[in-house]
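**Student:** okay, predicted coordinates and the sequence, questions at the end:
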Amino acid sequence: MAYSGDPVLASDLLFRPVHSLIDQSLHSRMGATTTNGDGFGIGWYGEGDVPALFKSVDPAWNDANLRELASQIRTGHFFAHVRASTGTPVQRSNCHPFRHGRWLWMHNGALFGFHDYKRELMMAIDPALFGDIEGSTDSEAFFYLALTYGLEEDPYGAVEQAVGMVEDLGREHGVEHPIQMTVATTDGESMWAFRYSSEGKSRSLFFSTEMHRLRALHPEVKALAELGDDARFITSEPLRDLSGAWQEFPESSAGVVRPGHAEVRPFTPRRAATVL
């Protein structure tokens, strides 16, 4: 779940919605697994030059420290993720979001066959970035591959090339459908999201309707009146059942949200440039 808008309490984002991310950690309706209890992480932008992180290997629904912190964090840019491991260890460094400088990254899905082409993929990562990798997940490697291809300058182009490389490597190793992904990434000002899979059957991903339209549709919902006009959410599953509140990202698409602007466009991987 990602939020951008006027500063709000993290607890209102994490715990207040009927089908909040905490509820989804126990009762996912659309995910690959119903329970996501292999750790969690939150990232937020506050007073510092880089976003803050809090991660734990405990299940999100059972972490008292998360509830304590969330009741004191007020932010206008917030990322949160609950994890179900696809094979890598349950450890703090493998929990999302991942951070590099001012950038945060979250990924649902998998790079299938990653173990077979891991060395080749890791060797493609810029040596200047390689030492910052902390964990062992395919998701973090994917992030650093996107950074290598210029995520900080051109998020769309960087992810297109990163996915192109993953598909090329996977298919060279006999993997028919190498990637399944929904991704959210941010620099603290804009949020980008991507929905794509090699198979063409991607995990669910939604963005919220413009707040002024949503208030007009549902004047009875008090929580909407408490959010600013620029408030937008990107989430794997709707946070509550509210007609007109959620728009699904189309298959093979990408989008960006920033104050006063939102767009969705087609997403097509492309062959990666050569990386030294």
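**Tutor:** Structure's in. What do you need? All values derive from a computational prediction rather than experimental measurement.
**Student:** every contact and neighbour count from this point should use C-alpha atoms.
**Tutor:** Noted.
**Student:** the stretch 51-200 of the chain: strands as residue ranges?
**Tutor:** For the stretch 51-200 of the chain, the strands defined by DSSP state E, counting those that start in this stretch occupy 52-56, 74-82, 98-100, 103-111, 179-186, 191-197.
**Student:** output these as a markdown table; include the columns distance to Val159 and mean neighbour count.
**Tutor:** Shown next, in a markdown table, are these (distance: least, CA to CA, whole Å; neighbours: other CA atoms under 10 Å):
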| stretch | distance to Val159 | mean neighbour count |
| --- | --- | --- |
| strand 52-56 | 23 | 19 |
| strand 74-82 | 19 | 24 |
| strand 98-100 | 15 | 21 |
| strand 103-111 | 12 | 23 |
| strand 179-186 | 10 | 24 |
| strand 191-197 | 9 | 25 |
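**Student:** closest to Thr148 out of these?
**Tutor:** strand 98-100 (11.7 Å; CA to CA).
**Student:** so what touches that closest one?
**Tutor:** 51, 104-106, 132, 140, 143 (CA atoms under 8 Å, 6 or more residues apart in numbering).
**Student:** out of those, which one sits closest to Gly76?
**Tutor:** Relative to Gly76, the closest of the contacts of strand 98-100 is Pro51; by CA to CA it sits at 11.6 Å.
**Student:** could you measure from that closest one over to Leu66?
**Tutor:** Using CA to CA, to the nearest Å, we find Pro51 at a distance of 17 Å from Leu66.
**Student:** and the comparison structure, right after this:
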Amino acid sequence: MCRWAAYRGDPLYLEELVSSPAHSLIEQSHCATRAKTATNGDGIGIAWYGDRPEPGRYRDILPAWSDCNLKSLARQIRSPLFLVHVRAATGGGTRRDNCHPFTHGNWSFMHNGQIGGFERLRRSMEAMLDDELFNVRSGTTDSELMFLLALQFGLCRAPLTAMAQMVSFVEGLAENILGHVHVRFTAAFSDGRSLYGIRYATDRKAPTLYASPMRQGHCLVSEPLNDDIDAWAEIPDGSAVTIGENGIEVAAFKPEKRISVAAGIAIPA
């Protein structure tokens, strides 16, 4: 399982999540406390928004604790909206194009979780992409493919609806091909204006997600950045979070699926 943190609000330096807190992302990369594996050393990635619509991005396969470039960038980059991810690979090799966050246009996305039986589902999932989105796929992870499918289902028009349709499609596909469904999906994504988060799993064992006010904004994290327990609210399993100009909102996230027997695949309802 991976660890990540995301922030939206008044600009602050990335180091305030990446390296400065007592339980920063760098600390979590070798000593996570609320994950199955304590070590997340298979890469690091940052996506941040500045003066341009599309995000800047830095990714490398070095463990976060030994990446001197990461510490330097985090100390210098100040942004009102950014996503940071330390990876523990559950599928796909340790290579730069498998490191989160993934980006396309003005969108950025990072994920913690997995799709059970992904290798048997991968071909059918890729077949749902149009040529443009299929051709921008550069890695081999289920995370990147889920992001591209969400774009295919209309992420730019209705972000949370598109994510629900993507998860519905994956679940229906698994039910048809594998005979069982196992999806764990805790993700953060942004269009550069709002920050979204989802915590969901078919087995009710979704990777953790917490929210907290920070300066004049809010952050979403896989696990708290310090020991101030009262400052962190755990986001319930089956929830969608939106952080925008009006603050933070939490709503139910429950994908509905419909099976097309004739086609043999799941079609989003």
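**Tutor:** Yes, it's here. Everything quoted here is computed from the prediction, not taken from an experiment.
**Student:** which of the strands of the stretch 51-200 of the first structure sits closest to Thr88 of the first structure?
**Tutor:** strand 103-111 (11.0 Å).
**Student:** return the distance of the closest one from the chain's centre.
**Tutor:** Remark: strand 103-111 of the first structure is offset 5 Å from the chain centroid, using CA atoms, centre = their mean, to the nearest Å.
**Student:** so what does that strand touch, helix or strand wise?
**Tutor:** Strand 103-111 of the first structure sits against strand 98-100, helix 138-148, strand 179-186, with contacts defined as 3 or more CA pairs under 8 Å, 6 or more residues apart in numbering; DSSP states H and E.
**Student:** a markdown table for those, including distance to Gly37 of the first structure?
**Tutor:** Formatted as a markdown table, those follow (distance: least, CA to CA, whole Å):
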| stretch | distance to Gly37 of the first structure |
| --- | --- |
| strand 98-100 | 18 |
| helix 138-148 | 17 |
| strand 179-186 | 19 |
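**Student:** so for Phe78 of the first structure, which of these sits nearest?
**Tutor:** Judging these by CA to CA, what sits closest to Phe78 of the first structure is strand 179-186, at 9.5 Å.
**Student:** which bit of the second structure covers the closest one?
**Tutor:** On the basis of TM-score structural alignment, strand 179-186 of the first structure is assigned to residues 183-190 in the second structure.
**Student:** how close does the matching stretch sit to the first structure?
**Tutor:** Stretch 183-190 of the second structure, aligned to the first structure and superposed, deviates on average by 0.6 Å (mean CA distance after the TM-score superposition for the first structure).
**Student:** residues in the first structure aligned with stretch 38-51 of the second structure?
**Tutor:** Against the first structure, the aligned range for stretch 38-51 of the second structure is residues 34-47 (TM-score structural alignment).
**Student:** for the matching stretch, buried residues please.
**Tutor:** Buried residues in stretch 34-47 of the first structure, counted by 16 or more other CA atoms under 10 Å: 35-46.
**Student:** could you do stretch 124-131 of the first structure as well?
**Tutor:** Judged by neighbour count (16+ other CA under 10 Å), stretch 124-131 of the first structure contains these buried residues: 124-126, 130.
**Student:** so what does the longest helix seen in the second structure touch, helix or strand wise?
**Tutor:** Counting by DSSP state H, the longest helix found in the second structure is helix 159-177. The contact analysis (3+ CA pairs under 8 Å, 6+ apart) places helix 159-177 of the second structure against helix 118-127, helix 142-152, strand 257-260, strand 265-268.
**Student:** mean shift of it relative to the first structure?
**Tutor:** Averaged out, helix 159-177 of the second structure is 1.0 Å away (mean CA distance after the TM-score superposition for the first structure).
**Student:** my guess is Gln76 of the second structure meets Tyr13, correct?
**Tutor:** Yes. With contact defined as CA atoms under 8 Å, Gln76 of the second structure reaches Tyr13; the gap is 6.8 Å.
**Student:** neighbour count for those two, which is higher?
**Tutor:** More crowded of Gln76 of the second structure and Tyr13, by other CA atoms under 10 Å: Tyr13, with 17 against 11.
**Student:** gap between the residue lying closest to that one once chain neighbours are set aside and Gly139 of the second structure?
**Tutor:** With sequence-adjacent residues excluded and distances taken as CA to CA, 6 or more residues apart in numbering, Tyr13 of the second structure is closest to Arg78, at 4.2 Å. Distance, Arg78 of the second structure to Gly139 of the second structure, by CA to CA: 28 Å.
**Student:** where in the first structure does stretch 97-116 of the second structure fall?
**Tutor:** Using TM-score structural alignment, stretch 97-116 of the second structure corresponds to residues 93-112 of the first structure.
**Student:** mind checking the end-to-end distance for that stretch?
**Tutor:** One end of stretch 93-112 of the first structure sits 20 Å from the other (CA to CA).
**Student:** try stretch 170-184 of the second structure
**Tutor:** When the termini of stretch 170-184 of the second structure are compared using CA to CA, they are 11 Å apart.
**Student:** buried stuff in that stretch?
**Tutor:** Residues 170-176, 181-184 are the ones in stretch 170-184 of the second structure that count as buried (16+ other CA under 10 Å).
**Student:** list the contacts of it.
**Tutor:** By CA under 8 Å, 6+ apart, the list of residues contacting stretch 170-184 of the second structure reads 112-117, 120-121, 124-125, 200-203, 205-207, 257-259, 264-267.
**Student:** is it possible to mark the buried ones in the residues you listed?
**Tutor:** Applying 16+ other CA under 10 Å to the contacts of stretch 170-184 of the second structure flags 112-116, 121, 125, 200-201, 206-207, 257, 259, 265-267 as buried.
**Student:** which other helices and strands does the strand ranked longest in the second structure contact?
**Tutor:** Longest strand in the second structure by number of residues (criterion: DSSP state E): strand 3-13. Applying 3+ CA pairs under 8 Å, 6+ apart, one finds that strand 3-13 of the second structure contacts helix 25-31, helix 68-76, strand 78-86, strand 195-201, strand 217-221.
**Student:** now check the second structure for the residue matching Arg246 of the first structure.
**Tutor:** For residue 246 of the first structure the amino acid is Trp, not Arg. Here Trp246 of the first structure is matched to Trp232 in the second structure, going by TM-score structural alignment.
**Student:** what about that match, how many neighbours?
**Tutor:** Trp232 of the second structure has 20 nearby residues by other CA under 10 Å.
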